[in-house]
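Chemist: Got a predicted structure plus its sequence, pasted below:
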Amino acid sequence: MTNFLDWDAVDLVAALRGGQLRAQDVMQATLGRIAVRNEAVNAIIDLRPADTLMAEARAADEATSRGALHGVPLAVKGLADVKGTRNTEGSPLFADRISTRDARFVGLMREAGAIFIGKTNVPEFGLGSHSYNPVHGVTRNPYGAGYTAGGSSGGAGAALACGMVALADGSDMMGSLRNPAGWNNVYGFRPSLGYVPREPGGDTFWQQISTMGPMARAPHDIALMMQVLAQPNPRVPLNMPKQSWDLSGQTTLNGTRVGWLGDWGGALPMEDGIIDLCQGGLSALQALGAQVTPMDAPYDAEALFQAWSDLRAFALAAEMADMFEDPTRRARLKPEAQWEIERGLAMQARALHQACVTRARWFETAADIFESCDVLALPTAQCWPFPADWDWPKSIAGVDMDTYHRWMHVMVPVSLIGVPAISVPVGFNAGGLPMGMQLIAAKGNDVALLNVAHAYHEATRWPQKFPPNIQNA
């Protein structure tokens, strides 16, 4: 009989609601597993005191159910505010900062009954897909301790893979939900922009290139978390309408049209074996009835990357300029953060306008493609998880990477236009390191995409069949 910590989140919630499990039993088991497994990966940081957590679990058992996550232990990504806990964002500038409020999405999870046990590790300010920082150290891959778990939601991905949490939140600006999901053999879902509205207080009109989203070991768990997170907010301008996130439970994909983009017509260098594993994932879709068709590159890859990198630099500079303009604080920022801010502050209006135009034209092009295609597919990464002591890979397949994020180019087509995408596991290389594949749909077709992922999951069940080789607990 499997340990209930390895159950799907929907089954764990059902057992808590039905009285087959108590929240205090789940919490005690969770803390025990963290004690045994977290040292190997350093995924959970700022763990709250056990006595406090057990008291909160007992209170949950004694209370009327508050919602979809009642009694479920969760660790929030280390970039978000959780009232009364430390929020360092991985920066020594904020090593002692205590949050005085919950971020809106954290408040939604709290209202749904979640119990917050701590945080999950991230890169400094969430920059780069490798979760290391000078405050909390590096998060390591559960499938190979010498390698990265990805990022910026790397702590979340590793914690899920290790069964230290059943659900996780994350955020995705360039690929921070999808990349670590692929590298930890779990699922990461970037929803359509507007389903999880931006946090009030900053620029909520123009800056629409990042979003919150869930990570899990099964697509129906993703849907469970979306029921909680996808709440329109009248205080911000971009909202998608509220809807049901109930999945159909379909196990076939008859008639589903999948366009395979591969390496984007040769524009994206890929390490050996990645395309082959993704084609294996496509074969699984075909076996379920999907029609898979290879596609030519639909847009100039370099134009997309240029637009993306300009918009990203502009957004980051706007948010971080105060730190950069103080010489003492600037010296404590990671070099990649300084580079982004400097680029953004120097940007000309014409370059910014051109980036916006490229973004608009690509959205139009993608919309046309989705008239004759239900799902697009791309690899989740262009390289395998790299050594944990690297900052970022300097070359892929013999091609030099000219920026710290160029190696994530494969994420840009989705991130630039805010359409939904889910990273699904596709297997492992000869060294046992995982890889994923992005499945992408038209904006607003999030539930239909999750139904495709659910059918794929029922046929493959990669996370359940191949857990990491961590000490048994």
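Modeler: The structure has been received and is ready for your questions.
Chemist: Every contact and neighbour count from this point should use C-alpha atoms.
Modeler: Will do.
Chemist: So which bits of whatever helix or strand His454 lives in are buried?
Modeler: In this structure, His454 sits in helix 446-460 according to DSSP states H and E. For helix 446-460, burial by neighbour count (16 or more other CA atoms under 10 Å) applies to 446-457, 460.
Chemist: Put this next to the previous one:
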Amino acid sequence: MSDNRNVTAPHYLTATEMAHLVKTRQVSAVELLQAHLDRIEQVNPQVNAIVTLVAEQALKAGEAGDAGEATGPLHGVPVAHKDLVDTKGIRTTYGSPLYADHVPDKDDVIVERLRAAGAILVGKTNTPEFGTGSHTVNEVFGATRNPYDLTRSAGGSSGGAAAALATGMVPLAGGSDMGGSLRNPASFCNVVGLRPTPGRVPALSEQAAWYTLSVPGPMARTVDDLTLMMSVISGFDARSPYSITEDFTPDERDVAGLRVAWSPDLGGLPVDPGTAAVTATAPGVFERLGARVEQVELDLSDAEDAFRVYRAWYYALAFGELDGLGANTSWNVEQGRKVTGADLARAERSRSGLYHRMAAFFDTYDVLIAPVSQVPPFPVEDPYVSEINGVRLPDYLAWMRSAYWISVLHAPAASVPAGFTPSGLPVGVQIIGRPFADATVLRAARAFEQATGHGLRRPPL
């Protein structure tokens, strides 16, 4: 049964609505912040989504905002940042005991841009150590629980962000995505998230400036809010060598005539029957909206080796000199130490070939739709999914293939609520576009969202 008791509460307004109310002085920034701080106090102990709260600092920012003129399109709107993202003067642990008391002296670019747009930071959201894995649990703060079923995982590694959004603690949250870290928790928590084309939202790194598998991106409760946040955080930054110079322009057309490819399993991946049943309803939605839908056979298997090689290489580069890492991070570092030049050459050939094959694919289709995750939210005590639909998996990464195979494509991909299993667990559909076609992905996501209304179903907290 749908639980919409809090739909019209202040903390469940959209970010777009909140910004309008503050701008027109129908609501003060302080009043809006207080409503969210009250909500955090009410529900955060149950889900453990926000792990560092800066209420006093936020209220001071709200008071300053109310005393002056609007500073940007998000003036007075509360926002939370993932605990992987540097926030000046605010504890940032990266989910690791090694950084439990770390306080950065500068803001990440996404933080800079949201501050400049008038958004007010209320806190940091939980993440696994260094964002490793799609289950949000770490030794510093513990596990984030799924607000639709507190015995289940909120996904990861942006699980704290997704749970905070779903429960009305914030209307916007920053996420990041290497192998599904933004899309998976959006799917698990019935919110929306966009993995942008690499470079659309600049990613800054002093160690791996050219690394394109991991990207920052927006998370929200509605696609319109995703689009609003993208308009703020996207754009060229010379500190990122592959930053896109083209401005992000929303596409507000309907989807009549859109060419939609549908893959129920991305070429033979095992999918949980509950997830499969929900995502199988997505093609019909697009057909009713006037899109041309065709089920396709895909071979994305080259993405497996390419993703694992590049991920392993990155972990050895980024974390190989640290002692005291957790089990998952250590395993990735050890895999990275085994990577050879021949491995990298093979991965680059595979990824290049896949890029060109998919370019030809997107000459025929505008978007590809598929499951975000191969399973619904799993028990929070489980470290990862070890079996799907009777198929045993080799390691803790393998259950995320439906997300990380897409990461290799250099393509934008959104997660949008697609429905619920019979037991009430959220399931998302993944909408994938050609590289640089972020606006087309959001156009399709918005149409699907508005046609179904699944994102309006709130958790029973």
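Modeler: Structure received. Not measured: the values here are computed from a predicted model.
Chemist: Which member of the buried residues of helix 446-460 of the first structure is positioned nearest Phe4 of the first structure?
Modeler: His457 (19.4 Å; CA to CA).
Chemist: so what corresponds to Pro460 of the second structure in the first structure?
Modeler: Using TM-score structural alignment, the partner of Pro460 of the second structure in the first structure is Asn469.
Chemist: Ignoring the adjacent residues along the chain, who's closest to that match?
Modeler: Tyr143 (6.7 Å; CA to CA, 6 or more residues apart in numbering).
Chemist: Wait, Gly235 of the second structure touches Thr249, no?
Modeler: No - the pair Gly235 of the second structure and Thr249 does not pass the contact test of CA atoms under 8 Å, sitting 10.6 Å apart.
Chemist: okay, those two: which has more neighbours?
Modeler: Remark: of Gly235 of the second structure and Thr249, Gly235 carries more neighbours, 18 against 12, as counted by other CA atoms under 10 Å.
Chemist: Which residues are in contact with the more buried one?
Modeler: Neighbour list for Gly235 of the second structure: 200-202, 243-248 [criterion: CA atoms under 8 Å, 6 or more residues apart in numbering].
Chemist: separation between the alignment partner in the first structure of it and Asn254 of the first structure?
Modeler: Counting by TM-score structural alignment, Gly235 of the second structure corresponds to Gln231 in the first structure. With distances taken as CA to CA, to the nearest Å, Gln231 of the first structure is found 32 Å from Asn254 of the first structure.
Chemist: Ok, Ile117 of the first structure next?
Modeler: 42 Å.
Chemist: For the stretch 151-300 of the first structure, just list every one of the helices.
Modeler: Taking DSSP state H, counting those that start in this stretch, the helices of the stretch 151-300 of the first structure run over residues 154-161, 178-183, 219-229, 274-287.
Chemist: could I get these as a markdown table with distance to Ala388 of the first structure?
Modeler: Shown next, in a markdown table, are the helices of the stretch 151-300 of the first structure (distance: least, CA to CA, whole Å):
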| stretch | distance to Ala388 of the first structure |
| --- | --- |
| helix 154-161 | 12 |
| helix 178-183 | 13 |
| helix 219-229 | 28 |
| helix 274-287 | 20 |
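Chemist: Of the ones you listed, which is nearest Asp102 of the first structure?
Modeler: helix 219-229 (13.7 Å).
Chemist: what's the mean deviation for that closest one versus the second structure?
Modeler: On superposition with the second structure, the mean distance recorded for helix 219-229 of the first structure (mean CA distance after the TM-score superposition for the first structure) is 0.8 Å.
Chemist: Check the offset of that helix from the chain's centre.
Modeler: Mean-position distance between helix 219-229 of the first structure and its chain equals 13 Å (CA atoms, centre = their mean, to the nearest Å).
Chemist: what's it in contact with?
Modeler: With CA under 8 Å, 6+ apart, helix 219-229 of the first structure has contacts from 8-10, 68, 105, 108-109, 112, 167, 187-189, 195-196, 213-216, 244-247, 450-451, 453-454, 457.
Chemist: how about a cut-off of 7 Å?
Modeler: 8-10, 105, 108-109, 112, 187, 196, 214-216, 245-247, 450, 453-454 (CA atoms under 7 Å, 6 or more residues apart in numbering).
Chemist: Quick check on the residues you listed: which are buried?
Modeler: For the contacts of helix 219-229 of the first structure, buried by 16+ other CA under 10 Å: 8-10, 105, 108-109, 112, 187, 196, 214-216, 245, 247, 450, 453-454.
Chemist: From those, which land in strands?
Modeler: 187, 214-216 (DSSP state E).
Chemist: between those, which is nearest Met320 of the first structure?
Modeler: Pro214 (25.8 Å).
Chemist: one step back: alignment lookup: the residue nearest to Asn469 of the first structure to the second structure.
Modeler: Checking TM-score structural alignment: Tyr143 of the first structure goes with Tyr148.
Chemist: Repeat that for Glu336 of the first structure.
Modeler: So Glu336 of the first structure corresponds to Asn328, using TM-score structural alignment.
Chemist: once aligned to the first structure, how far is stretch 343-358 of the second structure on average?
Modeler: Counting by mean CA distance after the TM-score superposition for the first structure, stretch 343-358 of the second structure comes out at 0.6 Å.
Chemist: how about the helices in the stretch 351-461 of the second structure?
Modeler: 401-407, 438-452.
Chemist: In the first structure, what stretch matches the shortest one?
Modeler: Taken onto the first structure by TM-score structural alignment, helix 401-407 of the second structure occupies residues 409-415 there.
Chemist: quick one on the thing from earlier: isn't the residue nearest to Asn469 of the first structure right up against Gly431?
Modeler: No - if you go by CA atoms under 7 Å, Tyr143 of the first structure and Gly431 don't touch, sitting 9.2 Å apart.
Chemist: With neighbour numbers in mind, choose between these two.
Modeler: Remark: of Tyr143 of the first structure and Gly431, Tyr143 carries more neighbours, 27 against 8, as counted by other CA under 10 Å.
Chemist: Okay, that one and Phe363 of the first structure: tell me how far apart.
Modeler: 36 Å.
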